[in-house]
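Asker: Got a sequence here, can you model it:
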Amino acid sequence: MKKIFQIMTLTATLAIAAPSLAFELEHTTGTINGDKTPERIVSYDLSILDSLNALGIEAVGVPKSNYKDELAKFAEAPKVGTLFEPDYEALKALKPDLIFAGGRSASAIPELEKIAPVANLTNRNPEFLADFRTNTLRLAAAFDKTKKAEEGLSNIDKDIADLQKLNAGKTGAFLFVMNGNIIPHVVGDRFGFVYELTGLESVLPAKTAEELAAPATRPAPDSPEAKAAAAKRAQQIKEIAKADPDWLIVFDRAAINGGENAGEKTLAEHPDLSQTSAFKNGRVVYVDPARWYVITGGLNNLKFLTGDFLDKMK
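Answerer: Below is the predicted model:
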């Protein structure tokens, strides 16, 4: 009995002596641990900023951007550089205890880590939605916001289920329009998660494993690689027109931040796409470019994207 008591006493003593971690955040490249929950957060990833905002977690610094809608309050927040290039002096002045980096700022992570712990919760293709769910729950768990996150995810899941029911057996194509050029996006591309989101089947094949593994580089203008890419896009557009999808989803790069919306004009002037039944019968969804291009993920933002499709596809 005395021995049992001694063991119990030792166990209790060790439990008291061993400090419990108040904060643990698992992210893409590791885990951040701390004895207290961060209170001075900076996010260069606007999808994470959107989720932080949805979960009621404050950020003290953000990159320069055109903040509106749910993120409007950050228009007046201290700025710490751009989405691509941190302003290290401005960042140091804020004395952050946690920094979120995104895909655009990934190359700056080694320098950012000299200032504060850095987490990367970037959603990757072709598993964008699965990554979004995992990363949202990781973020929420670290800040004791799991219940709130699960409620938000449940609302998004309901919209996705409704969209997949609405679009069962239907096909689609996502078209990225920029300066008169049209770039189709398939499963595995940056916006390829649109097919899982909407329940539409892409009329073009998904990226191959080899294509997914290849580094994402932009060929020099007029180079053989650029000409080959242009020829591939032209062929893809012909295939889209021939398949005559039920829906066309159009992203107009020029319309970001209030620019002129040229997406409809570009399609109307295209000899093949203008002849599709989707274009002729108004089955074209013009998506909000800032929400897709600048934010993309995020609890509030993704709920807007699913709701927008439901409104426009009914």
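Asker: For the rest of this, base every contact and every neighbour count on C-alpha atoms.
Answerer: OK.
Asker: Look up how far residue 309 lies from residue 135.
Answerer: Shown here: residue 135 relative to residue 309, a distance of 23 Å by CA to CA, to the nearest Å.
Asker: higher neighbour count, the two?
Answerer: residue 135 (22 against 19; other CA atoms under 10 Å).
Asker: Run through the residues that contact residue 79.
Answerer: For residue 79, the contacting residues are 61-64, 90, by CA atoms under 8 Å, 6 or more residues apart in numbering.
Asker: Who wins on neighbours among the residues you listed?
Answerer: Taking other CA under 10 Å as the neighbour criterion, residue 62 ranks highest of the contacts of residue 79 with 27 neighbours.
Asker: Let me know whether that residue touches residue 43 as I believe.
Answerer: Yes. When contacts are counted by CA atoms under 8 Å, residue 62 is listed as touching residue 43 (5.6 Å).
Asker: Common neighbours of the two, please.
Answerer: Here residue 62 and residue 43 share no contacting residue, scored by CA under 8 Å, 6+ apart.
Asker: that older thread, export the contacts of residue 79 to TSV and append columns for secondary structure.
Answerer: Listed next are the contacts of residue 79 as TSV, based on DSSP: H, G, I helix; E, B strand; the rest coil:
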residue	secondary structure
61	strand
62	strand
63	coil
64	coil
90	helix
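Asker: From those, pick the one nearest residue 252.
Answerer: Comparing the contacts of residue 79 against residue 252 with CA to CA picks out residue 64 as the nearest, at 21.6 Å.
Asker: picking that back up, out of the contacts of residue 79, which comes closest to residue 117?
Answerer: Nearest to residue 117 among those, counting by CA to CA, is residue 61 at 14.8 Å.
Asker: wait, doesn't the closest one sit right on residue 75?
Answerer: No. Here residue 61 lies out of contact with residue 75, judged by CA under 8 Å, at a distance of 10.5 Å.
Asker: This structure: helices as residue ranges?
Answerer: With DSSP state H as the criterion, the chain has helices at 2-17, 46-55, 88-94, 109-112, 128-142, 146-166, 194-198, 209-213, 224-243, 263-268, 277-280, 289-290, 299-313.
Asker: so which of those helices gets nearest residue 181?
Answerer: helix 263-268 (8.1 Å).
Asker: Next, the buried residues of the closest one.
Answerer: 263, 266-267 (16 or more other CA atoms under 10 Å).
Asker: Throw those residues into JSON lines and include distance to residue 254, thanks.
Answerer: Formatted as JSON lines, the buried residues of helix 263-268 follow (distance: CA to CA, whole Å):
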{"residue": "263", "distance to residue 254": "8"}
{"residue": "266", "distance to residue 254": "12"}
{"residue": "267", "distance to residue 254": "14"}
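Asker: out of these, who's nearest residue 2?
Answerer: residue 263 (81.1 Å).
Asker: tell me the contacts of the closest one?
Answerer: By CA under 8 Å, 6+ apart, the contact list for residue 263 reads 177, 250-252, 286.
Asker: Name the nearest residue to residue 179, ignoring sequence neighbours.
Answerer: The shortest distance from residue 179 to any non-neighbouring residue, by CA to CA, 6 or more residues apart in numbering, is to residue 254 (7.2 Å).
Asker: Could you also give me the structure for this second sequence? I'd like to compare it with the first:
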Amino acid sequence: MKIIATSLVALTLPSLALAAELTVETAAGAASLAAQPDKVVAFDLAAIDAIDALGVALAGVPEVSPPAYLAGAMQGVDRVGTLFEPDYEALAVMAPDLIVAGGRSQSVVEPLSAVAPTIDMTIWGGALIEQAKARLATYGEIFERGEAAAELTGALDDKVAAVRDTVADKGDALIVMTNGGKVSAYGAESRFGWMHAALDLPEAHPALDAETHGEAVSFEFIAEVDPDWILVIDRGAAIGQDGEAAQATLDNPLVAGTKAARNDRILYLDSAPLYLAGGGIRSLMGTLDEIETGFSE
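Answerer: Predicted coordinates:
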């Protein structure tokens, strides 16, 4: 009987091992990891956004000032270094089951992988909405929250469709980011380009480069493009940096002469969620709400 019992255990072990493994899609392709990890560290604010939205608590996060809506998700959670310089010693002591990195922490995915299983969940570019939904689906698989992930995805799809209808036939737009007294503009393939691509919002100047920090532009450029709408991201405000605010930077005769300014269509977006946690499900929903409200007035 003992021999039979031992044999039965041996037969069940492979199936248990298979059940404990999960293959998921990441920014770097398919990755295998343990299913339903208990102790998880995240080094990306968009990931923290999505994971928290699924009701999953994290064991470690980076030392960073988050957007206000993520403060609760990070309150009381162990800090394990910064986005760019993880505390590898603290991580080794913590021994997490999974580390989620990406975006600003993408460059440390490889060294983090030497400490614990690490996945790259970067979200980037004009197809940001689709990437965000794919990452959310992956988190749903990892944490066995597939139903919750599907509900969030459905809500996002509904919101995108509603905002697309709202902005339809209301003119073109120029997306700009201010940084002190400097201004950059962003096209459809850039980090903020999803606002054009997902919403079918025409570009006021379609020839902009898809640069990480946008294409540096002058106030003369803005006046020449003469957009119907200007969507503004204030980098200084997003990172809590002292300096000239976006409203002050754009308060000049050249910008004031544009159709956007004359028709009160300069929309100052809540910059921290958009700049720091771009691609997070709640970040996206918040920005979409702002655009919907702005284009409805």
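Asker: Quick check: of the buried residues of helix 263-268 of the first structure, which lies closest to residue 202 of the first structure?
Answerer: Set against residue 202 of the first structure, the nearest of the buried residues of helix 263-268 of the first structure by CA to CA is residue 267 (18.4 Å).
Asker: Return the residue of the second structure aligned against that closest one.
Answerer: Using TM-score structural alignment, the equivalent of residue 267 of the first structure in the second structure is residue 250.
Asker: who's in contact with residue 127 of the first structure?
Answerer: Residue 127 of the first structure neighbours (CA under 8 Å, 6+ apart): residue 193.
Asker: so how far is residue 134 of the first structure from it?
Answerer: Distance, residue 127 of the first structure to residue 134 of the first structure, using CA to CA: 11 Å.
Asker: ditto for residue 202 of the first structure
Answerer: Applying CA to CA, the value for residue 202 of the first structure to residue 134 of the first structure is 25 Å.
Asker: Of these two, give the one with the bigger neighbour count.
Answerer: Neighbour totals were compared for residue 202 of the first structure and residue 134, and residue 202 leads with 22 against 15 (other CA under 10 Å).
Asker: Now the more buried one. Nearest residue, chain neighbours left out?
Answerer: residue 172 (5.2 Å).
Asker: Assess the claim that that neighbour and residue 200 are in contact.
Answerer: Yes. With contacts counted by CA under 8 Å, residue 172 of the first structure reaches residue 200, the gap being 5.6 Å.
Asker: okay, the two: which has more neighbours?
Answerer: The neighbour comparison of residue 172 of the first structure against residue 200 (other CA under 10 Å) goes to residue 172, with 26 against 23.
Asker: what sits against that one?
Answerer: Applying CA under 8 Å, 6+ apart to residue 172 of the first structure gives the contacts 195, 200-203, 245-249.
Asker: now the end-to-end length of stretch 213-232 of the first structure.
Answerer: End-to-end for stretch 213-232 of the first structure, by CA to CA: 19 Å.
Asker: Likewise for stretch 104-116 of the second structure?
Answerer: 19 Å.
Asker: picking that back up, buried only: go through the contacts of residue 172 of the first structure for me.
Answerer: 195, 200-203, 245-249.
Asker: Tabulate those residues (CSV), appending distance to residue 161 of the first structure.
Answerer: Converted to CSV, those look like this (distance: CA to CA, whole Å):
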residue, distance to residue 161 of the first structure
195, 13
200, 12
201, 15
202, 18
203, 21
245, 21
246, 19
247, 18
248, 20
249, 19
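Asker: Which one of the residues you listed is nearest to residue 81 of the first structure?
Answerer: residue 249 (32.6 Å).
Asker: show me the contacts for the closest one.
Answerer: Counting by CA under 8 Å, 6+ apart, residue 249 of the first structure touches 172-175, 284-287.
Asker: try 7 Å this time
Answerer: By CA atoms under 7 Å, 6 or more residues apart in numbering, residue 249 of the first structure lies in contact with 173-175, 284-286.
Asker: What's the match for it in the second structure?
Answerer: Using TM-score structural alignment, residue 249 of the first structure sits opposite residue 231 in the second structure.
Asker: Please report how far its match lies from residue 173 of the second structure.
Answerer: For residue 231 of the second structure relative to residue 173 of the second structure (CA to CA), the value is 7 Å.
Asker: average offset between the top strand by length along the first structure and the second structure?
Answerer: Longest strand in the first structure, counting residues (DSSP state E): strand 171-178. On superposition with the second structure, the mean distance recorded for strand 171-178 of the first structure (mean CA distance after the TM-score superposition for the first structure) is 0.6 Å.
Asker: Distance of the residue nearest to residue 179 of the first structure relative to residue 269 of the first structure?
Answerer: Separation of residue 254 of the first structure from residue 269 of the first structure (CA to CA) stands at 17 Å.
Asker: quick one, which of these two is more surrounded?
Answerer: A count of neighbours by other CA under 10 Å puts residue 254 above the other of residue 254 of the first structure and residue 269, at 17 against 12.
Asker: quick one, what contacts the more buried one?
Answerer: For residue 254 of the first structure, the contact set (CA under 7 Å, 6+ apart) comprises 178, 260-261.
Asker: Give the buried subset of the residues you listed as a PyMOL selection command.
Answerer: In PyMOL, this line selects whichever of the contacts of residue 254 of the first structure come out buried by 16+ other CA under 10 Å:
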select buried, resi 178+261
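Asker: Would you format the contacts of residue 254 of the first structure as CSV with distance to residue 16 of the first structure included?
Answerer: CSV is the format used below for the contacts of residue 254 of the first structure (distance: CA to CA, whole Å):
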residue, distance to residue 16 of the first structure
178, 61
260, 63
261, 63
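Asker: Once you drop chain neighbours, what's closest to the equivalent of residue 131 of the second structure over in the first structure?
Answerer: Structural alignment (TM-score structural alignment) places residue 131 of the second structure against residue 131 in the first structure. Once flanking residues are discounted, residue 131 of the first structure sits nearest to residue 123: 5.1 Å by CA to CA, 6+ apart.
Asker: from what I can see that neighbour touches residue 133, true?
Answerer: No. Taking contacts as CA atoms under 7 Å, residue 123 of the first structure lies outside contact range of residue 133: 9.1 Å.
Asker: neighbour count winner among the two?
Answerer: With neighbours defined as other CA under 10 Å, residue 123 of the first structure and residue 133 compare such that residue 123 has more, 22 against 17.
Asker: I'd like to know how far that one sits from residue 17 of the first structure.
Answerer: Residue 123 of the first structure sits at a distance of 39 Å from residue 17 of the first structure (criterion: CA to CA).
Asker: and what of residue 310 of the first structure?
Answerer: To residue 17 of the first structure, residue 310 of the first structure is 55 Å away according to CA to CA.
Asker: Ok, residue 304 of the first structure next?
Answerer: Counting by CA to CA, the gap from residue 304 of the first structure to residue 17 of the first structure is 48 Å.
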